[in-house]
Structures are given as C-alpha cells and as structure tokens.
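Trainee: Attaching a predicted model along with its sequence, questions to come.
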Amino acid sequence: MTSTTSISGSNSGLQVVRNYGPITAQFNPTTEQFETSANRACLRDLQTTNPLHDKCRIEADKGGLLKDAYNWILDHADFKRWRDEQQSQLLWIKGDPGKGKTMLLCGIIDELTKSAPNSTTISYFLCQATDARINHATAVLRGLILMLVDQQPSLISYVRRQYDKAGKQIFENVNAWEALSEIFTGILEDPLLQTTYLIIDALDECTADRNRLLDLVALKSSAYPHIKWIVSSRNLPAIEESLDAGTQKTNLWLELNEKSVADAVAIFINHKVQELTEKKKYNKEVRHAVSQHLLSNAHGTFLWVALVCEKLADVPKRNVRKKLEEFPSGLEKLYERMFDQISESNDAELCKSLLGIITTVYRPITLDELASCIDLPEEVVDDSDLREIIGLCGSFLTLRERTITLVHQSAKDFLLRTAVYEIFPDGEDIVHYSIFSKSLQAISRTLQRDIYNLVSPGCPIDQVSQPNPDPLTAIRYACVYWIDHLNRCSPSKTVIEDLQNGGLISIFFQNNYLHWLEALSLLRSVSEGVASMLRLQGLLKTTTENSHLINRVQDACRFILYLKIAIENHPLQVYASGLIFSPTGSITRIQFETEDPPWIIRKPRMEEGWSACLQTLEDHSDRVNSVVFSHDSKLLASASDDRTVKVWDSGSGQCLRTLKGHSDWVSSVAFSHDSKFLASASYDGTVKMWDAGSGQCLLNVQGHSGIVYSVVFSHDSKNLAFAVYDLTVHVWDVGSGQCLQTLKGHSHLVRSVSFSHDSKLLASASDDRTVNVWDASSGQFLQALESHSNLVHSVTFSYNSRLLTSASDDGAIKVWDADSGQCLLTLQGHRDSVNSVAFSCDSNLLASASYDSNVNVWDAGSGQCLLTLEGHSDRVNLVTFSHNSILLTSVSLDGAIKVWDTGSGQCLQTLEGHSHRVKSVAFSHDSKLLASASYDGTVKMWDACTGQCLLTLEGHSSMVNSVIFSYDSNLLASASYDSTIIIWDACSGQCLQILQGHSSSVNSVAFSHDSTLLASASDDCTVKVWDADSSQCLHTLIVKGVTVKSFDNTNTHLETDIGNICLSSVPTYSVPFVPKFKGYSISSDGTWITWNSENLLWLPPKYRPSTSAVSQSTICLGCSSGRVLLFTFDSSRLVGAGHYIPF
C-alpha cells in the first residue's frame, strides 16, 4: 500500500529565497517501473512505422497473400543455398516493376516465421517511395531495430545508451544515421543474439540515403555468420555495384526464372478470376475468356493482372468480353490505356487535378486533408463523392483507411514521365501554389486558441491525448507543409499579391500565427515549423520588397526561436510565456496582446526590442566552460561542469547528442578542422576524442596527473595538444592515441595552448606571467615572452602565424612578433584584468576578454580599440573568432556564450546550456560551428549561425580546461583537470582515445598538422607528445608551467609558450523523489512558476532566478543579470489543484 506524508505550513508573508509552501510527499514508483516507462517512451519515439502493420496493409491492398504463388521460391536452389549454407549470407531478389517481389518477400517472411526455432529473430522493413515516412535509410534502420528489440527486449539497452543522451532527436537529427548505425551494430554483435533474418523490400524505393543503406548491408552481411539478409529491388546498376561489395552474396533474378514467375502469375490469375466469378457470377465461357486473356497478356507481371482485374470488377458481365479487348499487354501500355480512359471521362479534369496533387504532396494524404489541398466542385459534397473520384483513378490510386496512395511507384513514374503535361497543364509550380493557398485558407478557418481544450497553461505535450473528433484532422498536412509548397512556387503575380499587405500571408500572421504554433506543438512538429519559418524568411528577402511583411516574419522567426523549447513541450505556453517575455516592441506580441493570460495582474516590463540572442541552448545542468563551432559551422559543441559535452545543430538550436564519459568537469572542447571529430578536456585528467556525428568516444587520453585545462587540434587534425595542471603541455598523435611529447618549462600553471596556423610553432600561456614559444615539430623551447606583470590567461597566433597575442590579469593585451619575440603593441582599455585574447583569422582584428565583463575588439595593426562589446553580467573568460573573421564568441562566468558580429558589434545570440563556467571555446575552420568546454565536465558543439546546441560530449571526470580542433577538422581534443586528454570524432562526438599519463591537470593541448601527434601540457610539470592513433605516449618532457601551441609541418618541433621543443632529439619513451507544492512556487530547477506544483509560466533562461520570494499571489524573481521581476496573479482564475478556468 502506498504511504503518504503531509507536512502543513503557512503560505503567508514574504519568504526569502524559495517558498515551497505545504509539501505533500509520496513514495515514488520503483526503479523497475521507471525503467519500464522509460523503455516504452524510447520505443514510442523510435517507431516511425510498425513494419508488421505495413506488411498486413500491403498484403490487404494486393488482395491477400497466396501461398501457391510464392511456394516456388522455397524450392529454388539459390534460396536453399542462402538458407542452409553458412557462407551464403545475403540473398538479393531482383526484378522489374510489378513482378511480385514484395509479395514474394511477404511469403518468405511467413515461411521463415513458421519454420524457424523460437530462438530465431526475424526483422523486416518494406520501403515505399511514395510515403515519406518509409522511404529513407534511417527509417529502415529504425524499423529493423524496433522489430529486433520487440522480439529480444534486452537489446533495448543499445537504444537507451543513445536515447538517454538526447531523447527522440537522436533518431531524427542530422546525425541520426550515425547514431542508429552504432545502435544497430551493437545489437548485431550482442552475444545473446542467435540466428537472425533481416529482410528489406524495395531498396530502389529507399529514395534518401540509399547508398548509406546499401553500404551497410554489404558490410554487415559479410561480418556476422549468424545474421542472414534478404533484400529486393529493381535491377538497378547502382544497387548491384554496391551489393557486389558483399563477399557472400547470392543473386536471384526473376527475369531469369521466367517459368517459375509465370507459373506463380498463373496461380494469381486463377485466384483473381475465381474472385471475379463469385462476385460477378461469370458463366463458364466468360470465365474462360477472362482467364485466357490474362494468361496471354500478363507476361509475368502481377501488377498488370491486379490492375486489369480491378477494372473488371466494375464491368457488367455482359460487357466483359468487349472490355477485355481494351486491356493491352505490358504495364506501360496498360497505364497509357487507363490514363486515356480517365481523359475521356466526364470528370477528366478533376481526376487529373487529383493525380497532380497526389504526385506532388510530400507524404500520402487522407480524404480529410485532400479537401484542404484541392478545389472541389460544388457537386462533390461528401466522402462518397471523393471515394468515387478516387475510384475513377483506380489504376493509379488506392484508398485504404482514408489514406490516398499511389498503387505503385511505377504508376508515379509513368505519370511524371508520360502524363506530366496532363496532370500539370499549367506547370507543377501552379499545383504547389494551389496546395499552398488552399492549405493556408484551411488553417485560417480552422485554428483557434486551445483547440484541444487543454485549459492548463503548463500542460506537457506528452500528456496530450488526441480528441475525437480531432479538429486538426483536415489540416495536419497543411500545418506542416504549407511553407514548403510556397517555396516551390514561381514568383507569379498571384504569389506577389499574396506577399503584399492584406495578402494571404500577411493576414495569416496577423490572425493565426500563435494558433499555428500551438498546432505545430500538438502535431509534434515545432522543429519542422522552425525550419519552415527560416525558409520563409529567406524566400521573402528575394521575392518581395514589402518591408512590413519582411519585418513581421522576421519578428515571428525570433518569436519561435526564442520560445521553441517552451512551445514544443507545452503548447499553451505560446500565449503565456511567449507573450509575457517577448519584447514590448515585438510585432507578434503587439498583434496578439489580447491573448495575454488574464490570470497575471502585474507583469514585469520587458525590453523594447529583441536582444541579439537568437536562441538559448539549454540542456547542461551546470556551468558551461567552453564552446566551439565545427569548421563547417553546422555543429556547435559545449563543455560543462555537468561532466558532459553536448553537440548542437547550429541552425535549429537542437541538441543532437550528449557525450558522457568524463568523471569531472569538462574544461575545453575543440572540433577537428574537417568537423568530423570533437575533443574534450576535463578536470578528470583525460582528453576524449569523439565522433561528432555519432557521439562515439574514439580516443580516451588518460594518465595525466591533474586537470586538463585546454585542448586543441593541430590544423591538419593529426595531433592534439593540451595543457595539464602539472605545468606541462602534452602533444598526442590523434590516429594512434600516442603521446608524442610532454613539454615542460613553465614554473606555474599552464592555462592555454595554441598552434600557429602553419603548425610550426606552439605557444603556451602560464600563471608564471610568461608566454613560451616552442618549435612545434621538435618540441624545442625557442623563447619566453616576458612583459606581463600578472598571470597570462590566454595566448593565440594570428592566422598568418607572424603575430602572437597574450592576455593577462594585468589588464593588458600584448601583441608579439612570433619570430623575434619582440613586443609590438600593448593594448589597454579594459577596467580590469584581461583573461583572454584572440586574433581574427585574417590577422586584422584582435579581441580581448576582461574581468570588467566587456569584450574589446582592436585593430591589430594600429592598436586602436574599434568596439567595446557589452552584454555579459560577469567577467569574460574567453574570446574566439570564427575562421571567416565575421563572428566572435565570448564566454563569461554569467554562464552565457555570446556570439557577436565583428563588423557591427551586435550580439547575434547567447548560447546557454552548460551548467558551469565555460573555460574554452573554439571555432571550426569553416566558422560554421563552435565548441565550448566547461567546468561542468562537458564539451558542447553549437551551430554558429543559430546558436543551437548540436552535441554534448561527456567523457572527462572533471572540468575541461581546453578544447581544439585538429587541422583537418576530423578530430577534437579536450584537456581536463582529470589529468587526461580525450580525442573525439568531431563529426559523431565519439570518444576515440583517452590519453592518460599526466599526474595532474592538463591545461593545454595541440595537434600536429597531420593529426598523428598530440602534445599536452600539464600541471605535473611535463609536456607529453602522444601518438594520436594509438594513444601511446612518445615523449615525456620535463617542462614546468608551459602551454603547448602547435607542431611544425614535419612533426619534429613542438611550440610551447616558452619555446620550441625539438622532438627529433627526444628519446621515445537511488529512487527519485518529487515533492508537491501548494500555491505559487518556483520549480526546483528554476524553470517554472508553478501553481499547486503544476507548471504555470515557463521562465526563459535569462529570467530564471538566482533568488526568489513568494507571498501569497505575488512572486519576486531576482536574476543574475541584476533584473528583478515582480508578478502578481489572480487566483480567482485558478481554481482547484491544478485546474484552470478557461482563458
């Protein structure tokens, strides 16, 4: 029996900090129950379709499965060889369209299911090109994995490892294929998995990423003796070429088995004729005539027989013989004849219009959705009329459970090849326009506030049940795809009119925009909405001069980006948090001010305009120490004190994956220059290298004696360098994972390492007030740059490798001649200590970060201060330029990463997600991605344009001090307080190597240009040089307090901040508990104002309290920015425990 404990208390007066009010505590469900629930959620998110249901649907659509029609293959020598011989693991069944491949595989599946032992696992997937849900490679893997886990529940552990890091997005984001492939491989290698059959039908109808799928089939079919594969497809050369890579493949070509196929078709004909005889009461003569015509003209094509019989089902018995003469042999000629009949009908134009719609939509649509996409005559008044029209197109369309689909991919091919001018008489773009305009009109007619009657403002999406009837039924397709169809329209006069004030689009944004966002949330399609809005914004810039509409749409984009997290998880927050916290001058807020929640009497005043923050990236549970873009700018990585590295999609702000593995704060993160790898450095003394795409840890550099502070890839991505707490810099070979050199020379902590861009020099910055310069190839100490009067935080090279900058607690930034060591400029302008400096990639600009909370941008030639960037609320620790010199990132103790425009000084976005201080940031070399390393132990990867967190890399056991990309962008190295360096795959986020050997914190790392070596500097007073592939330590150099910077191109010298080291001369050597609150309160994580423990108002990150007070219906929030927000609520609008009076 469940036991409860109630604790009473007063809710009066002003309580300092947080008021929890009366608490009702309940014992929580068991761990097993939580796991079961989590498993169900995981499988629900994994499923895009149920292959079992697809098989049943297809069999029903084709009139049922005839055993006698497929029995022949069970006795075929090739099939028996595949089934019985261990060395024959892949059977490819190929044939022309309509030859019955799908039904053949359905029969094989049934026979294998009946005959196989209980220990055998059978998983299959049936591709269909006309259905966007099941025509791409990731859908195939999701379906196969789903069926495998369904039959072997223990296999879900492989799915959960990825799912628990990033949730549903792991199956849907840009790196879904990599993650699913890793899951799939893990399952196939599971020792408990016995004989398994994997079957994929219609590979030719996998239209997206088919080559990836083919490569996987070819590779895996030769790797596991207990796994047998069957695939089918048309006989396409590209498929044959890919599958030929499979060394144990058997081909079964239906055209070479003409007699067997013809016999099967004859059986099918007898079955269909018997059905017609029973239905139409054929006499012996008519039956014989039909049978003979079908047998004489089928030419081994099941689809031809099915289409003819479908037409005969509507022909009176007396007209059958005459009608038979109208059916020519061959599928192509039959399609031509069927289309001619449509053209001759009284409804020809409507039928052709319908065919144009169905071949144009992005997924199969329902009868209800069709009415929102097409102009229907007044005579078409109900479903029966629509069904009749679809019936007239029966040779091309089929209707099942109210969903309209093309009968076969060959039907679509025919229409787009032969009848394109008939179904698109005015051009395909006109059909797109028709769908767009009808969709938007239907949306505008249907949508309204709280359309599902959820009532509760904080109702989470996972608790929303679809009502019956569902008011969104007819506009589900329209809501998601209307902008896609608009984008395919030519800029005709009509389209231009729709883009004017008072036009269709303008009216939509005036009246229905917030209702549409709510609907997108209910349809679980907010991410699609964000992408669509960004496309619309781009379209308007090139097609209209209507500045009012452009401004309105830009404001609407800012609104959805700002509120994305809240809207997609809580549909009604679009009207609550969305309108309360958007700027007072926001066009969207002003337009919908009547929708403001009436239960808030007093609202805090917001800023007049949108801030530069496009998106706030949330997911870290502690401070963010480092953030960096990947070099293709598609990803962003962040490192946090929560011990994780996160990888984000820089466009959408979506967190793609969370990389776990560090056991302490992650201090630094860096992408390799080819953006494939990510490296993270941690307080746990390790540097991990991850595959940025899959999140797999490829390298784990361990053995350091302390924190790894900074990690950096060499520009050729071959080496990784990092600085360790033990005063050393370590250089590792990324490929081997071997330590190439350990550089020692500093007398105090080494905080930063940097390679010169020609990879000849390596510089290290230290608390001993010096910058040491090293020969990156040999590790020889070249010179010590001494002029600062306090500890040196940061050092970096200009992109021409001629200049070096250093930033110090003495408040000065110094520019040095990298060759002579001469101090060329001393830049002073900050009011407090300078923590970090960075050159722009063109070497023309210099940026500095200070304790005064500001970032200054300087002319590197004259020393003139060009810009002072204000916006942080605490000291700025780190600045980094994008590789195109257009963007600048700054990292502050206020927990934020800001991205600035170096031309205007405008703050473009604020990246929040790390749970602790961000220690290091690095751009990818194409400036599209940013990686951050944090004291939360993680590295996060961000999209530099949108601010979306793409990946979170976890692997270090402590704070990450530094992160750096390799020069080819394939690798990322991170240096940590945990004494290790981790080399990551910058694409997948996978930890490739963990380099261990230092006895203290690693503070800086550097890659050689060919990415084979990695140098690391540690507080253990050594610099290590590692083989990045093997993680072997090649050299250990006793150098105190240095920062490693870079290798030369020959890997014989390693540059540190006190000189270049010659490497050629160095010898190798419990149950969750959730309290309940009564009245108003702040959620424990500070993200919600709650009422009786139910979420009421979502708080954006910048308005989350560092302190709070609650007194009856008034809440005061004190924010770290200095803002004080005061809310007063009208409790009469909130009745009962969590029950809300409608708006």
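Mentor: Happy to help now that I have it. Residues are numbered from 1 along each chain as shown.
Trainee: can we go C-alpha only for contacts and neighbour counts from here?
Mentor: OK.
Trainee: Any figure for the gap between G578 and P1105?
Mentor: To P1105, G578 is 18 Å away according to CA to CA, to the nearest Å.
Trainee: Now do the helix or strand Q33 falls within: which elements does it pack against?
Mentor: Using DSSP states H and E, Q33 maps to helix 31-46. Here helix 31-46 touches helix 137-151, helix 156-166, going by 3 or more CA pairs under 8 Å, 6 or more residues apart in numbering; DSSP states H and E.
Trainee: Can you tell me which of these is packed in deepest?
Mentor: helix 137-151 (a mean of 23; mean count of other CA atoms under 10 Å).
Trainee: what sits up against that helix?
Mentor: 43, 46-51, 121-125, 127, 133-134, 155-156, 171, 176-177, 180-181, 184, 198, 200, 206, 208-210, 212-213 (CA atoms under 8 Å, 6 or more residues apart in numbering).
Trainee: Stretch 235-251 now?
Mentor: Contacts for stretch 235-251 (CA under 8 Å, 6+ apart): 78, 82, 87-96, 204, 211, 214-215, 217-219, 221-222.
Trainee: A further structure is provided below for comparison with the first:
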Amino acid sequence: MLTVCKVDRRDDHDLLKLLPSIPEAAFNSYHNQNRPLCLPETRVDVLAQIREWADGDDERCIFWLNGMAGTGKSTIARTVASEYHNQNQLAASFFFSRGGGDLSNASKFVSTVAFQLAKKRLALEHGICRAIAKNREIVTQSLSEQWKVLVLGPLMIAEVDSLQSPLLLVIDALDECENEEDVQNILGLLAAVNTPMSIKLRVLVTSRPETPIRRGFFDMTRVLYRDLVLHKVPRKSVDHDISIYIRRELRHIRLSEPIISLLIKKAGGLFIWAATACRFIKDGERVTAERISLILEDSPRGKNPEKELDKIYSRILSNSVSGDYDREEKDKLFKLFRAIVGAIVVLFDPLPAVMLSTLLNRSDLDVDQTLNDLHSVLEVPESQANPIRLLHPSFREFLLDEKRCQDRQFWVDEKQVHADLAKNCLRVMSKSLRRDICSLGAPGVLVDELVSSKVGQHLTQDVQYACKFWVQHLQRSKVQLRDNDEIHLFLKEHFLHWLEALSLMGRLSDSVLILAVLHNIAKKQDSNSEMQAMIHDARRFILYNRFVIEQAPLQVYYSALVFAPKSSIVRDSFCSQMPRWISRLPQVEQNWNSCWQTLEGHSDGVRAVAFSPDGQLVASASDDRTIRLWDTATGAARSRLEGHSEEVRAVAFSPDGQLVASVSGSTVRLWDTATGAALSRFEGHWGSVSAVAFSPDGQLVASASDDRTIRLWDTATGAARSRLEGHSGGVKAVVFSPDGRLVASASWDRTIRIWDTASEALTQEIHTDSTVFNLSFTADGSHLWTDNGILQLNSVSLCSAQPLPEYPPDLSVTDRWVSWNMQHVLWLPPEYRVSCFAVRGSTIVLGHTSGRVTFIELDMVELVDGGSLWTRM
C-alpha cells in the first residue's frame, strides 16, 4: 500500500510540472522577501474588517481593497497573505507587477494559482492532477476553462472533512496587469467563486480604482463583493499608523517630537512617502540631519499628497548627483541617469544589473555608480542574478510625466528611451544570434529534448529580452523606418537566427504578432518599401512553417527554406543557408499560394466555421463535440469550448463579438468569447438543431431544427420568445434581416419562408427548385443571397433581369472550387476539400473532415484586374 502511494505522489509531481507557474508571484517568494508587512498596532481597523469578512459568514466572496497610489495596499495584502499562510488557510497569492514580465499579464495567472493550491493541501493536489491527466492541453486553453478545470473543479470535489476552514486567495495590484482585457477576464473568473463548493473560497483583491477595474466590479452584482477605499479611511487613523512606522524605521536616530510631527504631516496620508523618506534619511549616514532638512523644506501643508511625493522624489534625485562636479561631469551624470534609470522604468521585463549594462552597452561601473544613491526608490539586489525593480510604481509615473518631474535633467523622454532600447536590442541580437546557437547539431532535434539550462546558457537574459521586445520598443519610439536601415539589414542577415532563438525560447508564436506590428509601422511610413515587402514575405514564411519550426528549431534552415516558393524574399536572402546535402531541390511554386496557414487541434471533422465581427477570431465547430476559437492573425488556439455531448453542427458570433452560439443535438449554448465560459443553455427543440443566428442587436438568437420549427430565444434570460411553425421538412438555414424585423428560413421542403419577428406571422413563402442551405440578406434587406441564386423579396422567382443594388465581389466555396461572383477561380486539391467555409473580405477559412482548419487569403486587386491569383500571397 505504501508503494502505491509513493507512485501516485510521483505521478502527481510529474503532472504538476506541466503547469507553468511564476514563483515570483507568491507573497513569500524570494523576489518579495524584503517587502514589508504591517507593523504591530498599525492598520488595525482595516485588518480587522478583512479578517471578519474572511472568517465570517458574509455571503460576499470577494473583498476589493482599493485606494490611490502609495496608500499601503500591497503591504496590507502581504500581511493578510502571511497571516493566513501561517494559519494554513491561504489558497494562493498572486502579486502583479507592471514591467515585471509574466507578472504584468494574466497568461499564467490561473496555472500559478492552481500550482500553489496543489502545494497547499494533498486533497487539492490529487484533484488538480487528475484534471491535468484528463486534459494535458488545459494550460493552452482559455483562462475560463483553466479556472473551471484547475481551480473550481478540485475545490468542488475535495473531501469536506479535510478542509473545514475557508481558504483565502490574495490578488494584489490588479491595476498593474497591463492588458485591460486580462483584468476584465480575471474579474469574470472571480465572479464564479460564488458557485456552491465543498470548500469556501474567499478572494482579496487590491488595486487602484482604475476605470477597467471599476467597470468590472460595477458589472458584478454587489451580492458578490464588498469594498473598502483606503484613501477614505479617517486621516487620524492613517497618521497614527504612519507615526508608528516612522518611529520604528528611524528608531536609531534621535528625532524630536516636532520633527516627527512634521514628517507625518508631510506624508499626507501616503505610506509610500513615509517609506521613501525613511530610506532616504537612513541612507544618509553622516548627513542625516541635512537630509531631514532637505525633506522638510517648505511648509508642511500635506494637502496634496501627490505633490509632496513629487517633492521627495525630486530631492532624492538631486542628492544623487550632488557633489563637487564640474559642468561637463554633471552633464555626463545626467545623461547616464536618463539612459540607465530611464531604461529601468520602461523595460517590459526587469533585468539584473549585469544584463542591463550589456543591453545598454554601458560599463558595470557606470550602472553601479548611477544606482548607488537611488536605493530609496529602487530595489538593487546584492546578487548579480536578481533583477533591479522599482520599489513603487509611482516613481515610474513621476519620471515619465514632464509636468511632475520639473527638472528636465531627470525627466525621462519615454519615446527616446524606447528608441535607444530598440537600437540596443538590435545591436545585442546582431552580435549574439547565429545559426545553431545551442549547438544542437542534428537538424531534427526537438525542443522537448532540450534542457532549459542549455538554452539559458547560450541565450542569455539580455539576448532573450531583445528577441522578445525589440519591436515593442520600436513601436513606442519616434524611429522612422527606411529601406536598408538597421532594422532592414537585421532582417536580411538575422531573420532566421531570430526565429530559431524564439523557437528555443518557446516563443515562436510571438513572431507573428511582432511582425504584424512591424508591418503596420512600415506601412504607415511607406506603403511600397522593400522592407515592407520583406516583412510581408517573412510573415507568410512563419505562418506556413510555424508548426515544424516550433517543434524542431533548426528546420527553419531546412524544410522551411527548401519548400519556400521561388520568389520568396526570405528564401532568396538566405539561400546560402540551404542544406548542401540536397543535390536536387524539389519543384516548388513560383509564389506563395493562397493558403496562409493550416491549423490543427480538432480530433474529428469540422462541421462549421465563422468569423467574429471584427475578424480577429475564427470559431470552428467539430464532430469531436468542441468549439475552438482561433486567433486569425497568428493561428494560435485561443479557447477550447467544451460541454456539448454530441457533435457540434453550427456556430455563430454575436454582433458585438462577445458571445458565441453553438448547436449540438437539440440544444443551443451560449459562450463568453473572452473567458470561454459557458453562459446559457437553450432547450425546447425535439429534433436536431441545424443552424443558429443572432439578431442585429444581439438580443435574440434564432435556431433552426429538424423538428420543422424555428425558435427565437432571449439572449439575456434564455427564455423562448417565439416558435415559428409551417415548414413541412427539417429547417436547414436561418438568418435575420439587417433591421431585425424579419427572419428568413430554408427547409428540406424546398421553400424559403419569411417571418415577422414581432408578430410571428408568415409574410412570404418562396418555392425553390432545390433545398437551400445558405441564406443571407443584402445590406438593404431587399434581396436574399442563396446558394441557388439571388431572390427578391415579395417575388416568387430568382432574379434575372431586375437591376440589383451594387454589392461587393462575392466569394464562395463549393466542394472543389473557390468562386468569385459565381465564377470558379481557384480549384482546391483533394487535401483541401471542404466540409464548411466562411468568408470575411478577402479571407476564406475552410473546415475539413480531417479536423484541420485552413486560411486562404486572396489578392482582390489582382483578381479584379484579371491578374494572377497567386501574386503577393
């Protein structure tokens, strides 16, 4: 029995390794070890309210602690996390940090919380590991799906006897999560905590009252949360706590009561002011008195806390360059400050001092001396392996705001710093990147076979940073792109090396978005440049070869180059890199064909595909009983929607793109596209549902069924609004008119029926020669496009001689052909034969019986002009 237990624990340990976790996110991580807790006898009232809520019977499962910058939110969060950790009641903690790499976004939020949960209690570890064993792809799916499977599920099935006390999840600085959609998604996840579970879960959230967060809580019912605004806590109570803090921090310095009172007034209720002032004074050593005088200059009004904070930052900076320097030396010090500290405040991921000096092409001594007198505002670790971080985000905001940082010698010109960093990233990559940088040798070595330490040894932190963020810095700078400039030359010489590095780092999909950003920058400046043509070709190269390069990095020089079309700019630029052992290269196309990329993920045939209204997502419905959402630009899988018990036959987006409707068997389901959460289930049909459509205002969903009826459902409530009856055969298609007043349906009975949505009355019946499977209204609602032709409403025949309103060129797909304006223009080879398709503009997405999804992009200008369909594809 003991042996079996050991095997199970070992298996669990292996499964937990599949969860990408951020160790620095935890309150007690090495990264957070020097961050303070509340001192005894401080924050008494606030902590008491949090404890009462967490341990009591309050039905509100979320506590939102909010306040302006510097009011002590994070210190309170760490204190609460520490206390509940010591009581074995802490579920997990996640401390966001802007500019902190993975800590600045939500990509690993759920997996990190799940990993910490598994480490807390054995009962939860087993549940989480069982969930991973059932679905090893869970970490690639939507945050909502991850939350449901990895967090809520295990909490629901854990044995109650093993966990009597509620567990507390602490989320700090949610406002420092840089993506607003991530913030909204996280708040959406937290709302589900109110679901009845075996274990009571409480969530403490701290943040500034930023608009996206306020909006998120506003959308959440007040039954789910309570809040406390820190900057509205009585000033007398806050001053008392600041007094205790100052006396404790400066206990080794003899201060008079009037001086302490002045410091308290200067703080203006901001703990960050008090903490910064105390660090500055303590660092003064023999000039302590002078520093106190410096801080207390001017009358201590304390009426505008932000201005008082700005003053202390200004004085710390002035002090850092004080000394017997001539003008030339001071100019050098200021220049070093703007370059080094400016980089620290705008970096997208913090770097250690040594890596920072390499990236900036500065000496270690320059970096060390520049930071030497800034320890009161920066966390400068003694260990060279640990990154330099801001002690508080308000320092970044001060330096980047020209109105607040009034000494222009210290003001950081954000765009200029980004331009300098972009240039330095290019320099670092050009110097470091090369073919087979990790000495893999064999071209077929897989990424999964590599030890991460080997990658880190050859791709140091500064190089990895440059590979990930060079275009982001470029985007935020004033740099103008030109043919044959540094950026163009870098792409010509190192594009394949860069892709290899990203693949080794597990970040190849980033390259698609990076190049999309670069393409937009180039296009705005010169739409016909050589660089733009190369970027366009490079994107095609990545999308076409992404799968193989992700698996085997060196194939970027082998398969990807060998099978690139003859006119490919990438192929031409790197032809010398082709393998010499291939004596006869295969015949390839002259140009890129129309297929942008093929996506794999479904385990069975694809029944339906649809574009979101903004074209950024594609939904695919499959016989494997799932719906997948794909990123149109990158081909990355965004969500996997599971819950249907039969094959999914149809899918549609709501007009605002926030919902997806899918049909399986006799049911219709609604899903949240952002979170992947299942929202509603509509039941009432007794026959299989074949088609689904949203009304133009998104308030209604129409479903067409083999039970010969169409049903209209209320999107918000799920209530059945109408049942439209009259067809004598199963209904195969349904669509709303542009104004939402009419619904058109097509049936096996070879009729199209037009219904009034308000009265449910049948307004027109049109007989057709064969069954219609595809319907759509023209923009003015006067005609119907069908796969049998164009129908004019209030007419009983197909339009022929009637003048029609002008419509854009119409793309469609049959089994073997892509057609434009009803004329065949592109034959589909057997491997691309379709089971379904969707069109948006010049982009076509195809679903296949193999389970694959394929994108095809057509050049409509060439097509209309009669040119080749294969140019610039």
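Mentor: Right, received. Where do you want to start? Owing to the predicted nature of the structure, the values given are computational and were not obtained by experimental measurement.
Trainee: What lines up with M505 of structure 2 in structure 1?
Mentor: Residue pairing (TM-score structural alignment): M505 of structure 2 is matched to L523 of structure 1.
Trainee: I figured that match was touching R476, is that so?
Mentor: Yes. When contacts are counted by CA atoms under 8 Å, L523 of structure 1 is listed as touching R476 (7.4 Å).
Trainee: Which one of those two is surrounded by more residues?
Mentor: R476 (21 against 18; other CA atoms under 10 Å).
Trainee: what helix or strand is that one on?
Mentor: helix 476-487.
Trainee: what about that helix, how far off from structure 2?
Mentor: Here the mean offset of helix 476-487 of structure 1 against structure 2 after fitting is 1.2 Å, by mean CA distance after the TM-score superposition for structure 1.
Trainee: elements contacting whatever helix or strand comes next after that helix?
Mentor: Following helix 476-487 of structure 1 in sequence order, the next helix or strand is helix 493-498 (DSSP H and E). Packed against helix 493-498 of structure 1 by the contact rule (3+ CA pairs under 8 Å, 6+ apart) you find helix 504-511.
Trainee: swap the cut-off to 10 Å and go again
Mentor: helix 428-446, helix 504-511, helix 526-543 (3 or more CA pairs under 10 Å, 6 or more residues apart in numbering; DSSP states H and E).
Trainee: export these to CSV and tack on mean neighbour count and distance to R402 of structure 1?
Mentor: Listed next are these as CSV, based on neighbours: other CA atoms under 10 Å; distance: least, CA to CA, whole Å:
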stretch, mean neighbour count, distance to R402 of structure 1
helix 428-446, 21, 19
helix 504-511, 18, 29
helix 526-543, 18, 25
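Trainee: W648 of structure 1: which of the ones you listed is closest?
Mentor: With CA to CA as the measure, helix 526-543 is the member of these nearest W648 of structure 1 (13.6 Å).
Trainee: how close does that closest one sit to structure 2?
Mentor: Counting by mean CA distance after the TM-score superposition for structure 1, helix 526-543 of structure 1 comes out at 1.3 Å.
Trainee: by how many degrees do the helix or strand following that helix and helix 504-511 diverge?
Mentor: Sequence-wise, the next helix or strand downstream of helix 526-543 of structure 1 (DSSP H and E) is helix 547-569. Angle of helix 547-569 of structure 1 versus helix 504-511, following axes from the mean of the first three to the mean of the last three CA atoms, to 10 degrees, is 50 degrees.
Trainee: Whichever helix or strand comes after helix 547-569 of structure 1 corresponds to what range in structure 2?
Mentor: Using DSSP H and E, the helix or strand that directly follows helix 547-569 of structure 1 along the chain is helix 577-581. Alignment note (TM-score structural alignment): helix 577-581 of structure 1 is matched to residues 559-563 of structure 2.
Trainee: what's near enough to touch the residue nearest to Q461 of structure 2 when sequence neighbours are not counted?
Mentor: Nearest non-adjacent residue to Q461 of structure 2, counting by CA to CA, 6 or more residues apart in numbering: M355, 6.6 Å away. M355 of structure 2 sits next to N361, D364, Q384, A385, P387, T460, Q461, D462, V463, Y465 when contact means CA atoms under 10 Å, 6 or more residues apart in numbering.
Trainee: now the fourth one, nearest residue through space, not along the chain?
Mentor: In this case it means A385 of structure 2. P352 (5.9 Å).
Trainee: Number of residues surrounding that neighbour?
Mentor: 18.
Trainee: which residue lines up with it in structure 1?
Mentor: Aligned against structure 1 - with TM-score structural alignment as the criterion - P352 of structure 2 pairs with T366.
Trainee: how much space between its match and I134 of structure 1?
Mentor: For T366 of structure 1, the distance to I134 of structure 1 - CA to CA - is 17 Å.
Trainee: Please apply the same query to I170 of structure 1.
Mentor: Applying CA to CA to I170 of structure 1 and I134 of structure 1 gives a distance of 18 Å.
Trainee: before we move on, what about I423 of structure 1?
Mentor: 25 Å.
Trainee: So between the two, which is more surrounded?
Mentor: Using other CA under 10 Å, the more surrounded residue of I423 of structure 1 and I134 is I134, with 26 against 23.
Trainee: That one reaches L203, doesn't it?
Mentor: No. Using CA atoms under 10 Å, I134 of structure 1 is not in contact with L203; the gap is 11.1 Å.
Trainee: F797 of structure 1: what's its closest spatial neighbour, skipping adjacent residues?
Mentor: In space, F797 of structure 1 is closest to L804, 4.5 Å off (CA to CA, 6+ apart).
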